[in-house]
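A.B. asks: Prediction below, plus the sequence it came from.
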Amino acid sequence: MSVLTGALVALLLTTAGPGGPRAADGDGVSAVAAALRDGPVHVDPRARDVLPPAAAKALRNTVERADKPVLVAVLPADGDFDRKTLLQELRAETGITGVYAVALGDRFDAGADHQVMSRDAVRDAVGAVRRAHPGDPGAMVTDFTDRAVRQASGSAPAAWDGGGAAGDGGRTGGGTAAIVTLGVLVLLAGAGAFLVSRGSRRRRARLERAGLEKLRPVVDEDITAFGEELSRIGFDPATATARARPGGTGTARTGGEAGGTDGMDRTDGEDSTGGEDADAAREDYAQALDAYDDAKTRMAAARRPQDVRGVSRALADGRFALATLDARLRGTALPERRAPCFFDPRHGPSVEDVQWAPPGGTERAVPVCAADAARLAGGEEPAAREVGTPQGPRPYWEAGPVYAPWAAGYFGGGLLPGLLTGTLLGGALGGPYADGFGDPSGGGDFGGDFSGGGADPSDFGGGFGDGGGFGGGDFGGGF
């Protein structure tokens, strides 16, 4: 059965009854699920003191502007809902792949299909909002939603277009509207699967174009910086000499500046290599030039965010070749092939691993250049690569999932998840942008699909502070 067919069946079932489109006005999980199929936010009338209509409308606008599959329910703590199973039941009844945020009485919890938002990201966000807003479920659900729309992969269900008013339990309308709706759905059912399939492809293409354009300035900066490094080293492959740059110091400063290998100038102006060393230096330089050309060619041909991964990989290879060339010219030990500096790949290959933790996160070992290692040892902040966000410049690991393929090209699918656990970018791993994380094809579920009740049970646990939680343990927030 196609995605649209399943959605049409569900919609027919909710509109065909005596209550028509107001089927969501009943009690229990089924009613909440019916409301959420119509729109991203449902507030039970008995819980409007937690999230008043104006706040519910603002929350719905937040989700709709972001076009993300984030579903919010604000419910009373009474016998209609079993807090130990509520989230699992709600996901099964709604049938939408997405992120679910639920305030139940004075408690809050959330869960997500892992392809939309990772379990670690959900756990960290829930813990953060519980700590920030103890005893205020309305603030918790609002704060979590703001975080989720920044981290979630995918797009909102098409069924939400023109949906009902937030907080009113669904659309308004009478039996006549239901009959008309049913008739139209029957007439369109035969062609619907094709139309939605085409619409999904167009939406995906639109998202990919937007993601690529967001990445383009960052990648272009990387390519330009590497080209400048090639020029600064002053190597002449014809004579295997390293030429002095006017004002050059001749002191290596590998890593720590935006240019990474800036400072690889030679001041002696004499041949510093010969024989086999000269041949090896020429090979290093040729590899660096090839990597530079490869990066430019790949970026010119890029059509989706996943294509950027190859650009970053080429630049990482080129910077290692350039670092090796610099070592040959200086007569120092050749560098070990290591991952680029985590804080800014333009700093070049890392020289060691150091312990570091993002704000509010857990400590982990990250590869760093010599300059950033010295900064951290001295209690200073590292020279982080910042990118533009709606909130202003932020380190790339706090800027959202579109940067996943860019980072994956530098660090690879095996290393990156551990480096980014608990960050916004970490929540993208396994999602649609992170080509090579989880889904080797780079595909994955974009979220928002009507996928029925077949969710991974480990993604939805429940508990609301009772030791349940998503992914098999509580979040440490507790009530």
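C.D. replies: All right, it came through fine.
A.B. asks: all contacts plus neighbour counts: C-alpha atoms, from now on.
C.D. replies: OK.
A.B. asks: distance between the ends of stretch 224-241?
C.D. replies: 24 Å (CA to CA, to the nearest Å).
A.B. asks: packing partners for the top helix by length along the chain?
C.D. replies: If you go by DSSP state H, the chain has its longest helix at helix 175-233. Applying 3 or more CA pairs under 8 Å, 6 or more residues apart in numbering; DSSP states H and E, one finds that helix 175-233 contacts helix 3-15, helix 276-301, helix 308-330.
A.B. asks: A further structure is provided below for comparison with the first:
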Amino acid sequence: MRLIAGLLLLSTSLTGAGDPSTVVQGWQSSPVYVDPSQRALVPEKEAQRLAERVEGHDPAIRIAVVPAASLGTTGSREQAARAYVDQVVDLQRQDGVYLVVFGGAITWGSAVGVDTPIAQILTDELSKHSRSDPVGTLDGVLDQMDVPGSPSGGFPTWLLVLIVLVVLAAALGLGLRWWKARPGKDEGPALYRPSYDVLPDEADTLAERQALAREDVTRFGEELDAADVRLDVVTASTESVATDLQAAMDAYADAGRVVDAEPTDEQLRAVRATVEYGRWRLACAQAVVADQPKPARRASCFFDPAHGTSVTDWMYTPPGGKAREVPVCAACATRLSGGAR
């Protein structure tokens, strides 16, 4: 595959990407270091907010966001992530909690000299957030560590619990009403792609969703294979391009592992976020090579992910269903507005 071959040929020239010494040097001025190529993943404003949240905390907390390419190309990602974090810990030489986000590939944590179950906390938060939402994952970890400054606004815990109980009670009431009027469990065709959350009016079978999810991932793989992104000339932007391509291929591999196994409904729904994230990172690489600004991060077109990234949101009512706002591409927006078909 041309894309992978080009990336592997260039990998040896990108040794500066996310170098551990650069991370430790960045920590001298802030406890949160974000590699310049990862600003789309963690904007400067969010990095500053996280830094203010962990500044002066005891035990010390250090956060780094580096390119997925920092993991290298040999061994498993878990082994590479552990080795990388061990390097920054050895260079920093300070007890505390270390959290490193490797692009959209993996997030790794280490607790050095402190009694913090960081592995358990991080595993719990990663189950709640996609790899494309590292800020949400990091905030969740800090919440579990009782670090002040939660995005929730610092509400008292008892008040948050009360709000959750009220919402759950309301949701339970609505759920019981739907259950009585629900459609047959396996009735009807699969109206939408499996990677989108299935609402009560979108009844389809798990087998149909599995087949469509596999098709979705296959299409993404074909897009990667057909992508004409040249990396034979090293430029100032090449490192950013290679990082985006690596993240796109990681997303494809992650989604492929899910659909090739025996996924649950919840796992199938997560395929959407993984594939959409990979398509966005591929589009970013293509934009840089074409000397164009990187596209804004938006979901794929609701009606068909093959249409590409959405450009706007549109109120849509499926047959016999409820109106909801969905992301649509330019062509679908024109069609829905009654324009040229």
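C.D. replies: Looks like it arrived, so ask away. The shown structure was predicted, so the numbers you read here are calculated from the model rather than taken from an experiment.
A.B. asks: tm score of chain vs chain?
C.D. replies: The TM-score (TM-score structural alignment, normalised by the length of structure 2) is 0.39; 154 aligned residues with a CA RMSD of 3.2 Å.
A.B. asks: Number of residues surrounding Val9 of structure 1?
C.D. replies: Neighbourhood size, Val9 of structure 1 [other CA atoms under 10 Å]: 13.
A.B. asks: Break down structure 1 into its strands, ranges please.
C.D. replies: 41-43, 70-75, 99-104, 107-112, 235-236, 241-242, 352-356, 364-368, 386-387, 394-395 (DSSP state E).
A.B. asks: Of all those strands, which one is nearest Glu221 of structure 1?
C.D. replies: strand 386-387 (10.8 Å; CA to CA).
A.B. asks: In CSV, list the helices and strands packed on helix 175-233 of structure 1 along with distance to Ala374 of structure 1.
C.D. replies: Formatted as CSV, those follow (distance: least, CA to CA, whole Å):
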stretch, distance to Ala374 of structure 1
helix 3-15, 54
helix 276-301, 27
helix 308-330, 19
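A.B. asks: most tightly surrounded among those?
C.D. replies: Mean neighbour count, computed with mean count of other CA atoms under 10 Å, is highest for helix 308-330 among those, reaching a mean of 24.
A.B. asks: what packs against that one?
C.D. replies: helix 175-233, helix 276-301, helix 404-420.
A.B. asks: Which residue ranges of structure 2 form helices?
C.D. replies: 2-10, 20-27, 44-54, 77-92, 118-126, 134-144, 157-181, 206-226, 238-260, 265-289, 330-336.
A.B. asks: which one of these lies closest to Tyr316 of structure 2?
C.D. replies: helix 330-336 (8.7 Å).
A.B. asks: got a markdown table for the strands of structure 1, with distance to Ala300 of structure 1 too?
C.D. replies: Formatted as a markdown table, the strands of structure 1 follow (distance: least, CA to CA, whole Å):
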| stretch | distance to Ala300 of structure 1 |
| --- | --- |
| strand 41-43 | 41 |
| strand 70-75 | 34 |
| strand 99-104 | 35 |
| strand 107-112 | 36 |
| strand 235-236 | 27 |
| strand 241-242 | 31 |
| strand 352-356 | 34 |
| strand 364-368 | 30 |
| strand 386-387 | 21 |
| strand 394-395 | 25 |
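A.B. asks: Any idea which of these gets closest to Leu195 of structure 1?
C.D. replies: With CA to CA as the criterion, Leu195 of structure 1 lies closest to strand 70-75 of those, at 23.8 Å.
A.B. asks: just checking, what packs against the closest one?
C.D. replies: helix 28-38, strand 41-43, strand 99-104, helix 137-151.
A.B. asks: 10 Å instead, please
C.D. replies: With contacts taken as 3 or more CA pairs under 10 Å, 6 or more residues apart in numbering; DSSP states H and E, strand 70-75 of structure 1 sits against helix 28-38, strand 41-43, helix 53-66, helix 86-94, strand 99-104, strand 107-112, helix 137-151.
A.B. asks: in it, what's buried?
C.D. replies: 70-75 (16 or more other CA atoms under 10 Å).
A.B. asks: Between the residues you listed, which sits nearest Thr224 of structure 1?
C.D. replies: Val70 (38.0 Å).
A.B. asks: Am I right that that closest one is in contact with Thr145?
C.D. replies: Yes. Between Val70 of structure 1 and Thr145 there is a contact under CA atoms under 10 Å: 7.3 Å.
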